[in-house]
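Visitor: Structure for this input, please:
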Amino acid sequence: MTAHEAEGRADLAAMAEALYALVPGEFTRARNDRTTQLRADGEKDLADAVKALPKPSAGAWLVNMMVRQMSEEIGQVLELGAALRQAQEQLDAAQLRALNNQRRRLTAAVVRQAVKVAAGLGQKVSPAVADQAEATLHAAMTDDGAAAALRTGLLVAPMEAAGLGGVDLAGVVAVPGAMDHVPRTVEAEAAAEESPARRLTVVPDRTRLLEEATEALEAAQFLADGAARALRKAEDHVSRLEARGLQLRAEIEELQRQIDERESTLQSVEDDLGEADEQREAAVETHDEAQAAVDAARQKVAKLNRRR
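Guide: As a prediction, the model looks like this:
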């Protein structure tokens, strides 16, 4: 490797360190901003390399965060891993059993602590992601290469021990040639007199900002136009319903007037019916009396005819 290549790899590792120290939601924008700035500075090759850096998975981010913010605990994990590997080489079964029990307790405790630290950074960790982090710690304890990968703090994917086959490290580290890279830890930054910012500082790209603002304006205008159309449609609907309501109310009032009129007519008819019933009863009584008189006269006439 030439001196120039080594310098470029070191620069890439340094930029990757800053990027992989960010919380997941900030990674893509920061990477793109750094790429834009590098291109503007004429660093095309480095810009392409930074642009190619993949966003870490949630499990990888959690472990990278642990390397930076829980360096003491990670040190304990790796020390225990070294002891485990030595016991395995010496075929010390009793020691292996004891160390494996200790490993399970330690990795579980470290991950639980990491979940709390992540919550303090505004990142919620699911049980599945916590399991991935614990598996990654286990892998680093069983394999030298995995331990070196973990120390970089540049993981893009979780690791997993694969029995006698070791750990597959393909595509696990963001900068494969930086396996000896060790990121600055929180403790180191706190001890430094002038601690460099742990977040990327990027010179604003005014053209990009203007384009984004214009796109945001167009999107907002599109939404506003759609909302205006929806408002007009709703107002038309309301107007039609109000007109229909007025029409129905008028029809109800007319029907109510007709009902009142017919109720009045019905009352008059019922009154006339009462009088007509009385007149009919009187007529029946008169008719019955007249009929009785006719019957009596008829009988008298018949009686007189018989005496002749």
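
Visitor: contacts, neighbours, all on C-alpha from now
Guide: OK.

Visitor: And for Ala16, the neighbour number?
Guide: Around Ala16 there are 21 other residues, counting by other CA atoms under 10 Å.

Visitor: now do Glu5
Guide: Neighbours of Glu5 using other CA under 10 Å come to 10.

Visitor: Next, the second sequence, to be compared with the first:
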Amino acid sequence: MADNELDSLYSEPPDAFTARRTELAAAAKGRGDTEAARRISGARKPTTAAWLVNRLALQRKDTKEQLADLGERLRAAHASMDGDAIRDLSAEQHRLINKLTRAAFEEAGMKSPSAAVRDDLTGTLQAAIADPEVRDRLGRLSKPERWSGFGTFGDAAPVAKSTRERTKAPKATAPDRPPRPKQGEPLHDRKAEAAQRQLQKLTAAVAAAERAKAQADDELSEREAECTAAQRRRDDALASLRKAERELKSAEQRYDKARQNSRAAAESLKEAKAQLRRG
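Guide: This next block holds a predicted model:
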């Protein structure tokens, strides 16, 4: 039961996650399933990119199978150092990731995703191809994943590099200076390379800023959902208080009426006894 509820929870958009988690945990607790309530309450809200991958894996059951199949074939090609196979499979990996990325955005109705979300989405799919542990957690991710490039795929030729890693500039000879130009290198080539490095640096900065904004927006959505839930609990508590006050007032009125009846009955009894003695 808890697995089905967690599937439902992780299919929810991030801005609806917290309220849905509270609702599902309360329902599990209400039916006496404390283990399910504990698991649901402990579920962490996913980032936008993690939600997109989770949703894709939950709604397209063959997603994990496609990633696993390609991952195993890449692993075998690296193990045998088959350069031709590695090149062919790398191209296949590129096509598969592009296909799944488009599907994730289209099915979520996301027409203009940010560069940061796209980068995190493709990076997570690459990691899922390379790492079975990441692949097993698709559908329950709370944050994007990255393939480090180390492990059984080989240290020298990692396949599942992220977009950010692919766009890194070459190491400079000094932290703040570009590489020394080669002897006889045309000036316009050096300028073009410097401009390219600057463009890559600015692109990375924009992606980082978009990622920070996405995280801040996710945090804002979660806090807003918490405020909404707290306001709903307050309103429910106020309604319960008003109902209790009305019930108290009604009970006090019935008590006063009963006390009056008791006194009247006591007077009637006293009068009846007096008449009995006189008679």
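
Visitor: Remind me which helix or strand Leu276 of the second structure belongs to.
Guide: helix 187-278 (DSSP states H and E).

Visitor: That helix packs against which elements?
Guide: Here helix 187-278 of the second structure touches helix 14-30, helix 115-130, going by 3 or more CA pairs under 8 Å, 6 or more residues apart in numbering; DSSP states H and E.

Visitor: In CSV: these, plus mean neighbour count and distance to Gln198 of the second structure.
Guide: Converted to CSV, those look like this (neighbours: other CA atoms under 10 Å; distance: least, CA to CA, whole Å):
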stretch, mean neighbour count, distance to Gln198 of the second structure
helix 14-30, 19, 34
helix 115-130, 24, 18
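
Visitor: Residue in the first structure paired with Glu12 of the second structure?
Guide: Matched to the first structure by TM-score structural alignment, Glu12 of the second structure sits across from Leu22.

Visitor: since we're on that match, how many residues are nearby?
Guide: Other residues close to Leu22 of the first structure by other CA under 10 Å number 18.

Visitor: my read is it is in a helix, agree?
Guide: No: per DSSP: H, G, I helix; E, B strand; the rest coil, Leu22 of the first structure lies outside any helix segment and is coil.

Visitor: measure it to Asp33 of the first structure for me?
Guide: Going from Leu22 of the first structure to Asp33 of the first structure by CA to CA, to the nearest Å gives 14 Å.

Visitor: Then Val167 of the first structure?
Guide: Relative to Asp33 of the first structure, and taking CA to CA, Val167 of the first structure is found at 34 Å.

Visitor: Check Gln95 of the first structure too.
Guide: In terms of CA to CA, Gln95 of the first structure sits 51 Å off from Asp33 of the first structure.

Visitor: what's the spacing between the residue nearest to the spatial centre of the first structure and Ser264 of the first structure?
Guide: Nearest to the mean C-alpha position of the first structure, by CA atoms, centre = their mean, lies Lys124 at 13.2 Å. Distance, Lys124 of the first structure to Ser264 of the first structure, by CA to CA: 77 Å.

Visitor: And the residue nearest to the centre of the first structure, which helix or strand is it part of?
Guide: Short version: Lys124 of the first structure belongs to no helix or strand, going by DSSP H and E.

Visitor: Leu246 of the first structure corresponds to which position in the second structure?
Guide: With TM-score structural alignment as the criterion, Leu246 of the first structure pairs with nothing.

Visitor: burial of Leu246 of the first structure, as a residue count?
Guide: 12.

Visitor: which element is it on?
Guide: Residue-wise, Leu246 of the first structure maps onto helix 206-307 under DSSP H and E.

Visitor: what do you get for Ala76 of the second structure?
Guide: helix 63-79.

Visitor: between that helix and helix 115-130, how many degrees?
Guide: 70 degrees (axes from the mean of the first three to the mean of the last three CA atoms, to 10 degrees).

Visitor: Tell me which residue of the second structure lines up with Gln102 of the first structure.
Guide: That one, Gln102 of the first structure, aligns with Glu92 by TM-score structural alignment.

Visitor: Could you check how far its match is from Ala225 of the second structure?
Guide: Glu92 of the second structure is 41 Å from Ala225 of the second structure, by CA to CA.

Visitor: Among these two, which residue is more densely surrounded?
Guide: Counted by other CA under 10 Å, Glu92 of the second structure and Ala225 do not tie: Ala225 has more neighbours, with 18 against 13.

Visitor: All set now, cheers.
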